[in-house]
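J.: coords please:
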Amino acid sequence: MGEKMFNALFTGAVKGTYRASLGAAQNSGHPLRVVLRLGAPELVALPWEMLYDRETESYLCHELPLLRRVPAADYSYRPLAVEPPLRILGVVPAVRDLPALDTEAEKANLSTALAEPIAAGLIELRWVPNATWDGIQSALLDGPWHVVHFIGHGDYDVVRQEGLLALESATGRSSMVESSRLLQLLREAEPTPRLVVLNSCSSGESGKEDLFSGTAAALVRGGISAVAAMQFTVTDSAAIAFSRGFYGALAHGRDIDRAANSGRRSIMGLGTFEWVTPVLYVRGDATRLFNLGGATSGAGPIPPAPKSPPIGHEREEPRKLALYERALSSLGEKHYPTAISLLGEVLALDAEFRDAAALLAGARQSQEFVDIYYAARQAQNVGEWGAAAQGFKRIQDDPDFQDAGPRRESCERRQRLADLGKMMWQRAEMGDWRSVLALHRDLLALDPSATDPSGLVSRAHKEIIYAMARKAERSGRLTEAVGGYKEVVRIDPGFRDAMSRLRRYRPFAE
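T.: Presented below is the predicted three-dimensional model:
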């Protein structure tokens, strides 16, 4: 699906411009971001985060920041100066008429994900005691709040064409709040939170969308700088991983689109495809929401800080060592995205620190192999045998992927079986029934349990016997012809005109 979407989107001049821009970005060392401007609801609903580039054999959002931009011609903001911590207000409505939430578990999950930046004083997380309209309004007054993180249920009103969120009512039942009213509620905070995160929960209706896209786009159109939403229900482990990577990157000064990519990479470390779930909506052209440390700047990157005096360098040594040791631990646990992030921080402090550069290169290679492996597994699951075999072949010599070789062999065999089946159909359409049987013999040699695909083998036998009977008939060998028609009728009484010919010529053969 991802490859089909890519080919539909990147065609003609658009594809050429994309390739040229990608090359220019790589040469300059500056990141390229993919910005989607989607107007039609049927396009918004598609999982564009699955875009797959066959030429580079990679998903776009693995390599590049990908965001959905909501136009805002009248909106040009400066990043908000924030003296750490970054303050997050968590909202988990506990409503009794919708699929039940374990509110304490949901709170614990996010708190666990943010444990390190909270301990470091980079993030503060507070929870709304009562997630009613009045309860949230009261909590917003106790600001400032930089982020509002909602965990719960969403829906979409097809009549009003507006997203809905389920808050608590005074009676404990759900109170569905339209995105337009939610926006007014958020404006109770001063300043209005720059970021809203809408997180579907694993205890919701399994396998169904939580329909946050309508709410996310409406909030951004109404003035929220950015909204990160989950387009599908996610597992607890994926939600924790995304929050850890996403908020950790924000707390370290990353732009919002790069922070979303960090969240996706954290999910990749789990070995699941849930990295397609997070969707980022951004208002206008700027992607930097905060300037941490209190310094203001324009919408571009924060300028590099002046070099520290020697005493500052001495203070950095414990931090470098701590980051390095955490990276080693992550590498030992094969959590490559975390290791890559930590080693990047080490090298930003000291480009020659120990073997950090070599470890970073190795971690990136290992993560690339992980991505290749799971892309190959996905291709295998959907029957794309050639693509799966190619992926497994690239990593089969790595001891971490001992099943890659057997999987490659299995996929190559399945591809050969598929090719033989396709060739049998082609020969059948040409009327070359003897080749159909020969190809079937090759198929049985590969897989003795292979069945007769769509009855082609049975039909080939009937066609060959019938043709031989007709030939005997034309040559006057009526006894031989009748014997052939008898065999065809025994196999299939309704095949062609075998029955009528048998009745016609049987008296002459007796």
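
J.: can we go C-alpha only for contacts and neighbour counts from here?
T.: Will do.

J.: Other residues contacting the host helix or strand of Leu185?
T.: Here Leu185 sits within helix 179-186, counting by DSSP states H and E. Residues from elsewhere that reach helix 179-186 (CA atoms under 8 Å, 6 or more residues apart in numbering): 133, 137, 140, 162-165, 192-193, 215, 218-219, 222.

J.: With stretch 97-113 instead?
T.: Applying CA under 8 Å, 6+ apart, the contact partners of stretch 97-113 are 92-95, 125, 127, 151-152, 173-174, 201, 203-205, 236, 240-241, 243-244.

J.: Same check on stretch 316-333?
T.: Stretch 316-333 has contacts (CA under 8 Å, 6+ apart) with Tyr336, Thr338, Ala339, Ile340, Leu342, Leu343, Glu345, Val346, Leu349, Asp350, Ala356, Ala363.

J.: Pick out whichever of the residues you listed sits closest to Phe508.
T.: Lowest distance from Phe508 to these (CA to CA) belongs to Tyr336, with 82.5 Å.

J.: got a list of what the closest one touches?
T.: Gly269, Ser330, Ala363, Arg364, Ser366, Gln367 are the contacts of Tyr336 under CA under 8 Å, 6+ apart.

J.: Out of the residues you listed, list just those in helices.
T.: The members of those that map onto helices under DSSP state H are Ser330, Ala363, Arg364, Ser366, Gln367.

J.: this one as well, want them side by side:
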Amino acid sequence: MASPAGEAEGTFALPFTEQDLEILVLKITGSVSSTRRRVRRLESVEQRLLEDFGGQLFDAVFTGSVRTCLERSLTAAEDADAGLRLRLRVAAPLENIPWEFLYAREYGFLCLSPETPLVRYVAMPRSVPPFPVRPPLRILAMLSAPSDVPGLQNEEEWDKLQTSLSHLIARGMVQLDRLPVGSLAALQRPMRQQQYHVLHFVGHGLYDEDADDGALVLEDETGRARLVTGRDLGTMLRGYRSLRLVVLNACEGARSSVDDPFGGVAQALVRQGVPAVIAMQFEISDPAAVVFSQSFYEAVADLLPADVAVVEARKAIFAAENDVEWATPVIYLRSPDGTIFEEASDPPPAPPPPVDDPSEQRRRQFAEWNRAAALALEQDRWNDAIAALEQLTAAGDNDPDTARRLLYARDRKQQTEPATQPVIAEVRDRLLAKLIDLSLYLILILFLAPSADGGELDTDDWLRFGVLAATVAIYEIVLTALWGCTLGKYVLRLKVVRRRDRRPVGWTESLLRWFVQFLAWVACLVGAAVLYASLLWDKSELHQGWHDRVAGTLVVKLPPR
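T.: Sure, this is the predicted structure:
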């Protein structure tokens, strides 16, 4: 042990068997759901269990001269009005012990105090200087949900991440972007085009016992599962100096092998050059993950050391009546003082030119508008970017790049800021629209239906039937594909959109909707009645009928004209 109070050494004997540790982990993970459903008591069973475990672990580590060094170091830190960082370097067989539960009766849980942050320190030959940043902190989210691996819904996870960071995004402290797909290849272009500071992974993680290595479950080019080790991911991230932190919201992401201290995903990333990695040593619940993201990224955006930011996030989880999950996040650091970011200093301003030079004044004004536009575009503030670029254009800037950026900003504003979000159409409006359409069909039937003379149908009659069916099909398919509505829906301000992104439907969706309805009408009134009654059976409040489900569509109510 090396400390501000000197060096010491002692003999460590693990006070638990491997079976004891497995039982403890099962109790911890098994208690997560139950502890969230009840109000915290003065001292819960789980907290007493963890205090007992952490206390035995603390007493086994800090004995004799080692304990004396710790106490003297804490006293010295307190006298200097500073904290004492506990940098843990353990042998590979001890990596899987949840050291974050270290507990001393006189200090409490060490991990819950910013005065005693505990990190799993990875010593490397090269030092890691902090990277200069100015707001916003840029986070690239990577969500992986392979089609052949159940249990993760991409859109729901993305909504949770956006919700947890919404107040930081609104204040301009954080910029959150998302990879289009959760594949290894999808990382290249965004990382090349933008200086991202954080990679936030959400998905499945596992430990391959046969390969003795940790892995993340990413997507391949077909959307199916592909196991990617920490070494492989680290290879893709090397060379991007702005990337200072990787957060792995994946169960078993922090686990290591018995022989290789970098066998886990987190350790492998650190060895590949990532200054700080946060991984979950147990599966983390959704509420705890949301609280962690909110508090942690707020502290990082405030330029706190990474380990202190983790302490703040742990305290937030503990304050949310969660006795267990505050120790789930584990931080691995290469930085000795935990500082991975520092505030970027602006270059000294150039001496201003004489103010009586009109051409120089014009040049400086153009430069100011260009800087404002560039910053607004970088932070996705489309209105500010449009205002600055329009000022340039009005002042006579004929640079083609200015026109191109203005067109881009207007397009992005139109895509990201719809005027009014439509709401799901009520069942009664949909049925009334269908009655209007059926009235039109009735008029067609009166004109085109075969004559009822009691005899067999001749060629003319079959031709009439064909024309009638084709007219109805064209009416339903073409109008829906081109305008998203039939005449009945137009009257009631209804529109058919795709469920996944609320964008207009195309020919494929329109054809599928009509074909399912056609099959229902083939079964006469009973089939049609059952089809439209299926609108009432949808418990998700989306009012999707069977034809909507097959085509992947929704019917929404447009705002009044």
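
J.: out of the contacts of stretch 316-333 of structure 1, which are buried?
T.: Tyr336, Thr338, Ala339, Ile340, Leu342, Leu343, Glu345, Val346, Ala356, Ala363 (16 or more other CA atoms under 10 Å).

J.: I'd like these laid out as JSON lines, including distance to Ile118 of structure 1.
T.: Converted to JSON lines, these look like this (distance: CA to CA, whole Å):
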{"residue": "Tyr336", "distance to Ile118 of structure 1": "22"}
{"residue": "Thr338", "distance to Ile118 of structure 1": "17"}
{"residue": "Ala339", "distance to Ile118 of structure 1": "19"}
{"residue": "Ile340", "distance to Ile118 of structure 1": "21"}
{"residue": "Leu342", "distance to Ile118 of structure 1": "17"}
{"residue": "Leu343", "distance to Ile118 of structure 1": "20"}
{"residue": "Glu345", "distance to Ile118 of structure 1": "18"}
{"residue": "Val346", "distance to Ile118 of structure 1": "20"}
{"residue": "Ala356", "distance to Ile118 of structure 1": "26"}
{"residue": "Ala363", "distance to Ile118 of structure 1": "26"}
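
J.: how about those, which pair is most distant?
T.: Tyr336 and Val346 (15.0 Å).

J.: And the helix holding Leu185 of structure 1 against structure 2, how far off on average?
T.: Superposing on structure 2 places helix 179-186 of structure 1 at an average distance of 1.0 Å from its equivalents, by mean CA distance after the TM-score superposition for structure 1.

J.: what stretch of structure 2 lies opposite that helix in the alignment?
T.: Aligned by TM-score structural alignment, helix 179-186 of structure 1 corresponds to residues 230-237 of structure 2.

J.: Aligned to Met468 of structure 1, what sits in structure 2?
T.: Counting by TM-score structural alignment, Met468 of structure 1 has no partner.

J.: Just the element for Met468 of structure 1, please.
T.: Met468 of structure 1 is part of helix 456-474 when elements are defined by DSSP H and E.

J.: In structure 2, what stretch matches the helix or strand following that helix?
T.: Downstream of helix 456-474 of structure 1, the next assigned helix or strand under DSSP H and E is helix 478-491. Under the alignment (TM-score structural alignment), helix 478-491 of structure 1 falls on nothing in structure 2.

J.: Buried residues, helix 478-491 of structure 1. List them.
T.: Neighbour-count burial for helix 478-491 of structure 1 [16+ other CA under 10 Å]: Leu478, Thr479, Glu480, Ala481, Val482, Gly483, Gly484, Tyr485, Lys486, Glu487, Val488, Val489.

J.: What's the local residue count around the closest residue to the fourth one other than its chain neighbours?
T.: If the residues on either side of it in the chain are set aside, Ala481 of structure 1 comes closest to Ala469, at 4.2 Å by CA to CA, 6 or more residues apart in numbering. The criterion is other CA atoms under 10 Å. On that basis, Ala469 of structure 1 has 27 neighbouring residues.

J.: And Glu314 of structure 1, by the same measure?
T.: Neighbourhood size, Glu314 of structure 1 [other CA under 10 Å]: 11.

J.: do Ala472 of structure 1 as well
T.: Residues contacting Ala472 of structure 1 under the criterion other CA under 10 Å number 18.

J.: swap in Gly2 of structure 1?
T.: Neighbour tally, Gly2 of structure 1, other CA under 10 Å: 17.

J.: which residues in structure 2 does stretch 363-370 of structure 1 align to?
T.: Mapped onto structure 2 using TM-score structural alignment, stretch 363-370 of structure 1 spans no residues at all.

J.: just to revisit the earlier point, I'd like the buried residues of helix 478-491 of structure 1 as TSV, with distance to Leu289 of structure 1 appended.
T.: Formatted as TSV, the buried residues of helix 478-491 of structure 1 follow (distance: CA to CA, whole Å):
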residue	distance to Leu289 of structure 1
Leu478	90
Thr479	91
Glu480	88
Ala481	86
Val482	87
Gly483	86
Gly484	82
Tyr485	82
Lys486	83
Glu487	80
Val488	77
Val489	78
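
J.: What residue, apart from its backbone neighbours, is nearest Leu21 of structure 2 spatially?
T.: Ile97 (7.5 Å).

J.: To which secondary structure element type does the one you found belong?
T.: Recorded secondary structure, Ile97 of structure 2: coil (DSSP: H, G, I helix; E, B strand; the rest coil).
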